[in-house]
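Trainee: just coords:
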């Protein structure tokens, strides 16, 4: 099994099964995440006696796999065909693995390719209400894939630290409040950082 980057662009072909009864000439699979959806595609140059393909997912470094999609074979062919399918994917870990397997008409399954997708630990930082309309307080929120210690830092336009707060980041949604009445009018940079130095930053304007 070959692990490859989800954004790999090179293409190459090799024989997975060269028997006359059931053969396939296969390229590589790509898996491109977009919000909560992953778009899969793979190229097949030649195919004989195939029944269907399955996409499987693993969140434990390939120890166990769960089927997430099934795509029917187009039948015997000797010209390149690109299979495509998009599936909803709820992120379950920092690294997720996906593989494509081919099942022939006799029910024999053969793994063709595998890719991994690495997800950022911290995402979706927001300042609510809109920073330009802040008067008394604003809520800072973000999402984390893991539990960790962290901190929120506020810097002025000169890059000077004007406020620091320790955070206990939980897995999932996190939020805290900034009392902007304690800040002089001006522009600030608010950052959230976990114990592994993953950082998110947003601009804050205090009137």
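Mentor: Noted; the coordinates are in hand. Only a predicted model underlies this, so the values are computations on that prediction, with no experimental measurement involved.
Trainee: contacts and neighbour counts: CA atoms only from here.
Mentor: Will do.
Trainee: now residue 81: how far from residue 175?
Mentor: For residue 81, the distance to residue 175 (C-alpha to C-alpha, to the nearest Å) stands at 47 Å.
Trainee: kindly apply the preceding question to residue 203 instead.
Mentor: Remark: distance between residue 203 and residue 175 (C-alpha to C-alpha) = 16 Å.
Trainee: again with residue 34
Mentor: For residue 34, the distance to residue 175 - C-alpha to C-alpha - is 24 Å.
Trainee: what's the answer for residue 90, then?
Mentor: Taking C-alpha to C-alpha, one finds residue 90 at 21 Å from residue 175.
Trainee: more neighbours: those two, which one.
Mentor: Per other C-alpha atoms under 10 Å, whichever of residue 90 and residue 175 has more neighbours is residue 175, with 15 against 10.
Trainee: quick one: residues contacting residue 27.
Mentor: Residues counted as contacts of residue 27 (C-alpha atoms under 8 Å, 6 or more residues apart in numbering) are 11, 12, 13, 14, 42, 43, 44, 45.
Trainee: next one: residue 57 from residue 176, what distance?
Mentor: Distance, residue 57 to residue 176, using C-alpha to C-alpha: 34 Å.
Trainee: so between those two, which is more surrounded?
Mentor: Using other C-alpha under 10 Å as the criterion, residue 57 and residue 176 rank with residue 57 on top: 22 against 13.
Trainee: quick check: which element contains the more buried one?
Mentor: strand 50-58 (DSSP states H and E).
Trainee: helices or strands up against the helix or strand following that strand?
Mentor: Proceeding N to C from strand 50-58, the next assigned helix or strand is strand 66-72, under DSSP H and E. On a contact count with 3 or more C-alpha pairs under 8 Å, 6 or more residues apart in numbering; DSSP states H and E, strand 66-72 meets strand 50-58, strand 81-88.
Trainee: the ones you listed: which one's closest to residue 73?
Mentor: strand 50-58 (4.6 Å; C-alpha to C-alpha).
Trainee: figure out how far the closest one is from the centre of its chain.
Mentor: Taking the mean of its C-alpha atoms, strand 50-58 sits 20 Å from the chain's own mean (C-alpha atoms, centre = their mean, to the nearest Å).
Trainee: ditto for stretch 150-157
Mentor: 27 Å.
Trainee: chain center to the host helix or strand of residue 200, what's the gap?
Mentor: Element membership for residue 200 (DSSP H and E) is strand 199-206. Remark: strand 199-206 is offset 24 Å from the chain centroid, using C-alpha atoms, centre = their mean.
Trainee: another structure for you, compare them:
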């Protein structure tokens, strides 16, 4: 790896070997440790050579690791990082011996930015690709826990592009609380690759403290929703037992829940307000005189 600017610090990692015919979507992102890597802090040329005997170089290393002995048909994955973030190019120089040859397959997409941002009534996803090669479409997936993802939409890809392309997607019904998103790029040959996970926090409702509190027969709960939905309130006693509950369909905007407390004996309680049954919006202590 020869940087255009010799003062640039480049790092790299190599994974493999993978079986012959492995597609980019089946090996990227890699699921194992690299077989060669260097994150040396030195600038200038870096890579593999015939004199190095180690497989990895740390920050204080000399940038060079041991060469690879390869077999015909093997597939390898090379990752190159411009640690200097200069935006300048580099050249790849290959020294192939004993009849070895090289077939470089271009990855279907270079994703340079992916963001998720909560807006008024939705979460907005934006992403930018630097290049695309045989791309078909993006599948947008969402999760409430960062682990189990479900598809919520798709966006057609450029197919072939050597310039930056900007994409956007709006999630009109995000979860209350944390929302995790990722992109699944589907290539024209059906292979897929995943992006990193991004997230946004979204609040579908704002519940103010009940008043009066302490209360006698009635307490009021101000609530504001960003979209129509069913709101449920639950009152539990000091032992955690459910002693009062109710539901109401509310329109977007400001509303007032009126809770009839006449069936409750005097004491301390906990009031919890949920949206659509399980999305907790707020919890407050409540005292019945």
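Mentor: Looks like it arrived, so ask away. Quantities reported herein were computed from a predicted structural model and do not represent experimental measurements.
Trainee: on that earlier part again, over in structure 2, see which of the contacts of residue 27 of structure 1 survive.
Mentor: Retained in structure 2 (both residues aligned by TM-score structural alignment, their matches' C-alpha atoms under 8 Å) from the contacts of residue 27 of structure 1: 42, 43, 44, 45.
Trainee: need the residues you listed in CSV with secondary structure and neighbour count, can you?
Mentor: Listed next are these as CSV, based on DSSP: H, G, I helix; E, B strand; the rest coil; neighbours: other C-alpha atoms under 10 Å:
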residue, secondary structure, neighbour count
42, strand, 18
43, strand, 19
44, strand, 19
45, strand, 16
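Trainee: could I get those residues as a markdown table with distance to residue 30 of structure 1?
Mentor: Shown next, in a markdown table, are those (distance: C-alpha to C-alpha, whole Å):
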| residue | distance to residue 30 of structure 1 |
| --- | --- |
| 42 | 6 |
| 43 | 10 |
| 44 | 13 |
| 45 | 16 |
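Trainee: count the residues that sit near the counterpart of residue 172 of structure 1 in structure 2.
Mentor: The equivalent of residue 172 of structure 1 in structure 2 is residue 275 (alignment by TM-score structural alignment). Using other C-alpha under 10 Å, residue 275 of structure 2 has 21 neighbouring residues.
Trainee: thinking again about what came up before, of the helices and strands packed on strand 66-72 of structure 1, flag the one that's most buried.
Mentor: strand 50-58 (a mean of 20; mean count of other C-alpha atoms under 10 Å).
Trainee: in structure 2, what stretch matches it?
Mentor: By TM-score structural alignment, strand 50-58 of structure 1 lines up with residues 135-143 in structure 2.
Trainee: average gap between that stretch and structure 1?
Mentor: In the superposition against structure 1, stretch 135-143 of structure 2 averages 0.6 Å from its aligned positions (mean C-alpha distance after the TM-score superposition for structure 1).
Trainee: contacting residues for whatever residue of structure 1 lines up with residue 161 of structure 2?
Mentor: In structure 1, residue 161 of structure 2 lines up with residue 77, judged by TM-score structural alignment. By C-alpha under 8 Å, 6+ apart, residue 77 of structure 1 lies in contact with 46, 47, 48.
Trainee: and residue 106 of structure 2, how far from residue 81 of structure 2?
Mentor: Distance, residue 106 of structure 2 to residue 81 of structure 2, by C-alpha to C-alpha: 16 Å.
Trainee: now swap in residue 138 of structure 2 and tell me
Mentor: 25 Å.
Trainee: please apply the same query to residue 13 of structure 2.
Mentor: 9 Å.
Trainee: more neighbours: which of the two?
Mentor: For residue 13 of structure 2 and residue 81, the more surrounded residue by other C-alpha under 10 Å is residue 13, and the numbers stand at 18 against 12.
Trainee: from what I see, the more buried one and residue 80 are in contact.
Mentor: Yes. In terms of C-alpha atoms under 8 Å, residue 13 of structure 2 counts as a neighbour of residue 80; the distance is 6.8 Å.
Trainee: how many neighbours does residue 125 of structure 1 have?
Mentor: Look at residue 125 of structure 1: counted by other C-alpha under 10 Å, it has 20 neighbours.
Trainee: contacting residues for it?
Mentor: Contacts of residue 125 of structure 1 (C-alpha under 8 Å, 6+ apart): 140, 141, 142, 143, 200, 201, 202.
Trainee: whichever helix or strand it is part of to strand 199-206, inter-axis angle?
Mentor: Assigned by DSSP H and E, residue 125 of structure 1 falls within strand 122-128. Counting by axes from the mean of the first three to the mean of the last three C-alpha atoms, to 10 degrees, strand 122-128 of structure 1 points 10 degrees away from the direction of strand 199-206.
Trainee: for the following helix or strand past strand 122-128 of structure 1, name the packing helices and strands.
Mentor: Later in the chain than strand 122-128 of structure 1, the nearest helix or strand by DSSP H and E is strand 137-144. If you count contacts as 3+ C-alpha pairs under 8 Å, 6+ apart, strand 137-144 of structure 1 packs onto strand 122-128, strand 172-179.
Trainee: give me the contacts around strand 137-144 of structure 1.
Mentor: Against strand 137-144 of structure 1 from outside (C-alpha under 8 Å, 6+ apart): 121-129, 131, 169-181.
Trainee: what stretch of structure 1 does the strand or helix carrying residue 186 of structure 2 fall on?
Mentor: Per DSSP H and E: residue 186 of structure 2 is located in strand 177-187. Counting by TM-score structural alignment, strand 177-187 of structure 2 falls onto residues 94-104 of structure 1.
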